[in-house]
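Trainee: Build me a model:
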Amino acid sequence: MNLHLKRLLLYGIALLTAACTAKVENNNVSTAKQPVDYVNPYMGNISHLLVPTFPTIHLPNSLLRVYPERRDFTGDKLSGLPLIITSHRGSSAFNLSPYQGSKNEISPVVHYSYDNEKLTPYSYYVYLDDAEIDVDFGLSHQSAMYEIAFNKDEEAYLVLNSRSGEMNWDGKAVSGFQNLANNTKVYMYMEVEEAPSTTFTIQDNAQVEAAKASGRNAAIVLEYPQSTKKLHVRYGISFIDVAQAKKNMQREVEGKNIAAIQSTGKDVWNEALGRIAVNGGSEDDQTVFYTSLYRCFERPVCISEDGRYYSAFDGSVHEDKGKPFYTDDWIWDSYRAHHPLRVLIDPKKEENIINSFVTMAEQMDNFWMPTFPEITGDSRRMNSNHGVASVIDAYRKGLRGFDLEKAYEACKAGITEKTLAPWSGKPAGELDQFYKDKGYIPALRDGEEETIPEVHNFERRQPVAVTLGTSYDEWCLAQIAKELGKTEDYEYFMKRSLNYRNIYNEQTGFFHPKDKNGKFIEPFDYVFAGGMGARGYYGENNAWIYRWDVQHNVKDLISLMGGNENFVKNLDDMFNASLGRSKYSFYAQLPDHTGNVGQFSMANEPSLHIPYLYNYAGQPWKTQKRIHSLIGEWFRNDLMGVPGDEDGGGMSAFVVFSQLGFYPVTPGSTEYNIGSPFFENSVVHLGNGNDFKIVAKNFSESNKYIQSAKLNGKEWNKPFFSHDDIKDGGVLELEMGDKANKSWGAAAL
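Mentor: Down below sits the predicted model:
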């Protein structure tokens, strides 16, 4: 019995024991939920302003992902049935539309009224009520199955649409491809268990007797007699070719029925989610926890297929040499908590992901660590180059399944040879030379024209955000150099990791943009300056959020602000500051800066570490208070239960860590901050076979304050612990109470 299966069995026994007194209403049958039963994929499907979560059906980190295609959760129509979503929150590459009715009214995509939708991470059912069609779906890693039941006594049709590509019928199967960006194609191979009576194509909105269709909305139509009541559709997906898509289908779903596929999917999810076991919290807290953990398995995706993968980074098919290849990872979001979580619960996968990053760098024209690697290559979005943080974080925590020397060279080149200008993959230029010489990115004054070609016309320079982010990146470079014995590099990058000081305004206590002459831009508004998304100076968030963006040297930030008392006052002020305008006006300019508590934004990743900063200034009780209030307010088991763009695990990992009771403020350091747990007992099954347990004694919803603590049996009076303290297993015991013990952990620094 493998380790994870054994853990899953033990977890199920524990849940059954805990649930032995639980009764189902109106009868006396005891019940127990498995981890996947707590997942609510609809949580957050209605956004507060920008991008919602999507109810994604997929297996953990797998190539094949789908979700119902509609304009948003409240959309009244389904646009056909999806076959694969090629990127997180993207649209379907292929579309399947079952249809009964007039042959002359068939369209490439049928829009359905629907009802009784039931969706889990591994299955989907929907009733297309006007059409009177039942749809059941189950999937594996690279293939899936639809079971479609027709309830009208009319001829039946299946319409398969490539969106933009080519579709073929060979007498037995439908195959084809869709063109994506950057010379990348996704291929599909589909067999229907029941043979059609005839087939035809739709091309240029006309029905044609042909076996092949290409172009926009090219579609193959399979026609079935009036007696047809049920169709069984199996298909495979590939980024390599149609032949590989067929192999994927045969390997995973051929000969299996929908129930078996769904049952296997459920087992896979229980194994993955069962790597962390929690109990003792409310039903809603467990739902928020396991739903957040499910989100952490949506990206990145493994695109190895039978030991091969297509890489858009060089346009070639490669052997993976036993190391699965992963992509679709938005590192600007995920380095903060998503990667550190995987280090704990799935270190082998994290090694393969970092190895994939290094391989991408080797495959691209320039040996630069990627920043936003996607199916179609590196999109170079956002600011800074935070892949370096995931490299050093993994290495410092004992992971060795990648070449640190190569990773260092790729990270170093990505930071020093590629431009620091946001959303750009161009080589370093004038802006970067200025940063190298002066230690900050210069800001433009109002009305000053942009002349540097590397700068994106909408994203702008983001000078404060880039200066702060690069200071952290260079600290990470210094730590890797230290591990490699590169003393000169270590000292050079450590000095440069203090560049944030160059834009600190001692008079105001904020990081403040400077012009090319070294003068602060004045007058200045720390809420609204910088135009749309504050991008002229910051990036998506305003100065109140970037005030704390010194993850790697919080002690020095406290010193810059004049000590613990002022530091805490500044934190408190942020949570209490007015928006300064109406919500309408505020969000019209700062649409990413939602989930507000004062000027704090729970909806964007640069904010995630901020509630933990009280720990560094002698008031950890305020961290405990903030974590409970923030998660209680903004992460809930309902349709609006996520405050902003969740980024496929980038934000959800914060919830997972925080509900467990600790958080990695500084990826690249081995230190974790203690917060306040949401459960009486939690067990993190570490990837090395050991367990880290968090025990909250005297636990209740109101008892959120730590009164005393023990770590591995020893009295513990500081709000931090090291990865080394738990890597071989350990126990954090917390005595909880309903009022703050303001002396616990107060003398930490």
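Trainee: alpha carbons only for contacts and neighbour counts from here, please
Mentor: Noted.
Trainee: Wait, Asn499 touches Tyr472, no?
Mentor: No: with contact defined as C-alpha atoms under 8 Å, Asn499 does not reach Tyr472; the gap is 9.2 Å.
Trainee: neighbour-wise, which of the two wins?
Mentor: Tyr472 (32 against 21; other C-alpha atoms under 10 Å).
Trainee: can you tell me the helix or strand for the more buried one?
Mentor: Here Tyr472, judged by DSSP states H and E, is contained in helix 463-483.
Trainee: next one: that helix to chain centre, how far?
Mentor: 22 Å (C-alpha atoms, centre = their mean, to the nearest Å).
Trainee: and what of stretch 665-674?
Mentor: 19 Å.
Trainee: In the helix holding Tyr472, which residues are buried?
Mentor: Residues of helix 463-483 classed as buried by neighbour count (16 or more other C-alpha atoms under 10 Å): 463-481, 483.
Trainee: Do a quick rundown of the helices in the stretch 451-600 of the chain.
Mentor: In the stretch 451-600 of the chain, the helices defined using DSSP state H, counting those that start in this stretch lie at 463-483, 487-496, 543-546, 554-560, 564-576, 583-589.
Trainee: Repeat that for the stretch 301-450 of the chain.
Mentor: Under DSSP H, counting those that start in this stretch, the stretch 301-450 of the chain gives helices at 331-334, 338-345, 347-363, 387-396, 404-416, 430-438.
Trainee: One more sequence to fold, the one below, so I can look at both together:
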Amino acid sequence: MKKVFAAVLIFTGLQAAAQTTPHENLVQYVKPIIGTQRMGHTYPGATVPFGMVQLSPETDTASYELNGHYNPDVYKYCAGYQYDDKTIVGFSHTHFSGTGHSDLGDFLIMPTVGPLKLNPGVADKPGSGYRSAFSHANEVSEANYYKVKLDASNIIAEMTTSTRVGFHQYTFPKSDQAHIILDLMAGIYNYPDKNVWTYVKILNDSTLVGYRQTNGWARTRTLYFAMAFNKKFNQYGFKKYDKREVYGGFWGKFNQSKNFPEIAGKQIRAYFDFKTDEGEKIKIKFALSPVSMDGALANMQAEVPGWDFDAVKSAGQQQWEKELEKITVTGSTEKKQDFYTAMYHTMINPTIYMDVDGQYKGLDQNVHKADGFTNYTTFSLWDTYRALHPLFNIIEPDRNVDMIQSMLKHFDQSPEHMLPVWSNSANENWCMSGYHSVSVLADAIVKGNAPFDANKALDAAVTTARHRSYEGIGEYMNNGYIPDEKTGISVSSTLEYAYDDWAIAQMAKKLNRMDIYDEFIKRSQNYKNVYDPASGFMRPRKADGTFRKKFDPLSTINEGFIEGNAWNYTLFAPQDPEGLIKLMGGNKRFVGYLDSLFTMNLPDKYFAETEDITRDGIIGNYVHGNEPSHHVAYLYNWTDKPWKTQERIRMILNRMYKPTPDGLGGNDDTGQMSAWYIFSTLGFYPVAPASPNYAIGSPAINSAVIRVGNGKTFNITVKNQAEKNVYIQKMTLNGKPLKGLSITHDEIMNGGDLVFYMGSKHK
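Mentor: Below is the predicted model:
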């Protein structure tokens, strides 16, 4: 049984582990600032691997500004931070990494000096509130460490974390008017009535507890906190903003209370006053719990009992070092920065969601105890089933098992008896299409990483896939496709269900449940039912069997697809590339279709259709910024021109990833974009998770060592590596020629030596 206290920081053990590291420090290559500009939607703040706290600056968080106007640009601030912004509002404790949807941003803290201001103000007038200008020249972003100078106050803000505790360190100037503001109103995508209730209780002159209930993307979410200062505050107070006053614009007419024992309400900002000497450090420990205020206090005491900021920072960075060491690569500094930042981004989500004693809030809103596993949340499964969870089956197998256990508990607690679709914080968000949890379960079972009740997992997958009332599954089962009349994403859902059904079939075959296999392998061929041979595209099909007449295969709006168009989704049958090629007219036509996807000139009007389709993530009509295309470049491997896979992969790597703030060509989507980068840089990719095979691509590093457990390593060597040498001349595995264009999971996990010989001309 795993010990639920395993996350508690044991500094001496971590330090000893670091001293035996046989290679260079890898944390130095992590640049969390990558992806913070434009569409990456990552954040630059501090967190530990899979940590429950993500402590990061907000450059904008509120949907209501000083004048009460709604901020429509919420998509831009999914992570709360945009590199091009000039001001910081404060530092909050929860964030999604790389998502295309906004939420969280809980418990914002901001240090200030001078006359007290409890409103954030507006970006073009920082002095109108507690917001401060800042400069990237005075900003440091590392794994588990963030630092910035707040120009308005001359305060140096630093932060680090443990799994459940955010640790702030603010270096103040001399002041008789030093303040710490705790904004319980702030939040990412803070639309009207998101706050259901907030509560604060003062325990003594340096400690308080409380909670926040929200009705946001996660509809029923309660997060508890404990907040401790290293110095007694002189006094404290709050302002309470009710809805009528906000809508009426009566700013400044609120009742202000001081030295209160406790407060409660929907919209609250609190403050704590100090007198500071020049260079004095005010430190704050801020612990979270999904269960209770007592749980938050216990988490704080267990993980960060003292006030040594540098020790907590060091311990967290040593945790990162341990994770990053699972793959060591050689190459240029820029390649290492790209690679290890990608590793970092794959190990932020899913996030741990339980107290140190194992208690957590379940989907049924009851408190449960994780027995023998760590409970996780933040499952963006439409994205992460493709490469992130397959990566975990290689380098984080134990964590992936715990994530699956968490999914199975979700199923047990679900009134719908469904596995998670997009779940967060004891809520099902019902976002995107498919039932892709089944792929994660199947991939682990097929690859032998299943120390859990695999038959129970299969039963849960089958129950989910037969759930007739969910998103057209009933019509899908009756017709073999979802009719156009049923939903605006009928085609993409049909295609994704068909892949998921294939994954269930592979799981059933592994477990010798052949009745289930026969049912779902047949269902996996349903992708063919939405292919229109007359147009050559997957196309919306009516209930009467006819295809929709008016149809634009380049459009993403109301054409039957989600986050893609017909050109992209026509290639979505990763479970059956051979069948897809035959369906589309054979090798020659299929290659021509693939070539056109990468080389066509997409008209400008299509870039303005949706907020997340811009030129950032597009090559021709290939949309790397949206996940349904992530396997597409590898499909050449099933044609007579596999060298085009090698050519395309290297082109995508060079154009979509770079070690700069705008270095991600699309939302990182809780690590999927980064997982694609890791696999493709190493030279292989899981085109169809739940298959034991990985498709060969074109490695972009000089060498790599993957630590696959049990003391084994899988070593990759690339001969004649160069920017122009993108084509594989030959490959050997353990000294023998590697035939074909795939490698198996067992061949990787057994350890060994894979050697690529590269050249500038294709064979």
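Trainee: among the helices of the stretch 451-600 of the first structure, which is nearest Arg535 of the first structure?
Mentor: helix 463-483 (8.4 Å; C-alpha to C-alpha).
Trainee: Kindly name the residues of the second structure that line up with the closest one.
Mentor: Against the second structure, the aligned range for helix 463-483 of the first structure is residues 490-510 (TM-score structural alignment).
Trainee: that older thread, closest one to Leu732 of the first structure among the helices of the stretch 451-600 of the first structure?
Mentor: helix 554-560 (24.2 Å).
Trainee: Mind listing what's buried along stretch 700-718 of the second structure?
Mentor: 700-709, 713-718.
Trainee: Out of those, flag the one nearest to Pro390 of the second structure.
Mentor: Among these, Val708 lies closest to Pro390 of the second structure (C-alpha to C-alpha), at 13.0 Å.
Trainee: residues in contact with the aligned partner of Lys313 of the second structure in the first structure?
Mentor: Aligning on TM-score structural alignment places Lys313 of the second structure opposite Gln262 in the first structure. Listed by C-alpha atoms under 8 Å, 6 or more residues apart in numbering, the contact partners of Gln262 of the first structure are 122-123, 138-139.
Trainee: Swap in 6 Å and give it another go.
Mentor: 123, 138 (C-alpha atoms under 6 Å, 6 or more residues apart in numbering).
Trainee: does it belong to a helix or a strand, and which?
Mentor: Per DSSP H and E: helix 258-273 holds Gln262 of the first structure.
Trainee: so how far is the following helix or strand past that helix from its chain's centroid?
Mentor: Using DSSP H and E, the helix or strand that directly follows helix 258-273 of the first structure along the chain is strand 276-279. Centroid displacement of strand 276-279 of the first structure relative to its chain, using C-alpha atoms, centre = their mean, is 21 Å.
Trainee: Count the residues that sit near Leu158 of the first structure.
Mentor: With other C-alpha under 10 Å as criterion, Leu158 of the first structure counts 23.
Trainee: Next: Glu117 of the first structure.
Mentor: Considering only other C-alpha under 10 Å, Glu117 of the first structure is surrounded by 12 other residues.
Trainee: which SS class is it?
Mentor: The three-state label given to Glu117 of the first structure by DSSP: H, G, I helix; E, B strand; the rest coil is strand.
Trainee: Which residue in the second structure aligns with it?
Mentor: Aligned partner of Glu117 of the first structure by TM-score structural alignment: Glu139.
Trainee: Run a quick check on that match versus Tyr146, I expect a contact.
Mentor: No: counting by C-alpha atoms under 6 Å, Glu139 of the second structure sits too far from Tyr146 to count as a contact (7.6 Å).
Trainee: Name the residues contacting each of those two.
Mentor: Joint contacts of Glu139 of the second structure and Tyr146 (C-alpha under 6 Å, 6+ apart) do not exist.
Trainee: Can you tell me what Leu395 of the first structure aligns to in the second structure?
Mentor: Careful, residue 395 of the first structure is Tyr and not Leu. By TM-score structural alignment, Tyr395 of the first structure lines up with Ile445.
Trainee: quick one: contacts for that match?
Mentor: Ile445 of the second structure neighbours (C-alpha under 6 Å, 6+ apart): none.
Trainee: how about a cut-off of 8 Å?
Mentor: Here Ile445 of the second structure is in contact with 454, 507, 510, 690 (C-alpha under 8 Å, 6+ apart).
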